[in-house]
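S.K.: below are the sequence and a predicted model; questions follow.
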Amino acid sequence: MLIQIRFFLFTVLNTIFLLLLKKICMYLSKCSNL
């Protein structure tokens, strides 16, 4: 049970982290274009 919860949390954190990275990359590319 505990392992499943950990895995679930890890997956959610990983997804959020990837989304944040994408947003940061988009933001940086916009800045560099300006």
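M.R.: Thanks, I have it. Numbers count the residues shown, from 1 in each chain.
S.K.: hey, let's count contacts and neighbours off CA atoms from now on
M.R.: Noted.
S.K.: starting at the chain centroid, how far to the helix or strand containing residue 16?
M.R.: According to DSSP states H and E, residue 16 maps onto helix 2-33. In terms of Cα atoms, centre = their mean, to the nearest Å, the centre of helix 2-33 is found 0 Å from the chain centre.
S.K.: got it, and stretch 24-34?
M.R.: Distance, centroid of stretch 24-34 to centroid of chain: 17 Å (Cα atoms, centre = their mean).
S.K.: next up, a structure to set beside the first:
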Amino acid sequence: MLLGLVDYNLIVVISIMLEHQRQKAKDTFSISMSG
């Protein structure tokens, strides 16, 4: 049960980090495209 909870939290943290990286990459791409 506890292990499942830890796994869930890890998945949430990883997905947030990935989304943040993707957003940052998209911003960088937009900046490089525009100027």
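M.R.: Sure thing, it's come through. Just so we're clear, the structure is a prediction, and the values are computed from it rather than from any experiment.
S.K.: can you calculate the TM-score here?
M.R.: The TM-score (TM-score structural alignment, normalised by the length of the first structure) is 0.94; 34 aligned residues with a Cα RMSD of 0.4 Å.
S.K.: before we move on, back to that, other SSEs contacting the helix holding residue 16 of the first structure?
M.R.: The helices and strands touching helix 2-33 of the first structure, judged by 3 or more Cα pairs under 8 Å, 6 or more residues apart in numbering; DSSP states H and E, number zero.
S.K.: and residue 26 of the first structure, how many residues sit next to it?
M.R.: Residue 26 of the first structure has 12 neighbours, counted by other Cα atoms under 10 Å.
S.K.: how close does it get to residue 18 of the first structure?
M.R.: Per Cα to Cα, to the nearest Å, residue 26 of the first structure is found 12 Å from residue 18 of the first structure.
S.K.: now the helix holding residue 16 of the first structure: which residue numbers in the second structure?
M.R.: The aligned range for helix 2-33 of the first structure in the second structure is 3-34, by TM-score structural alignment.
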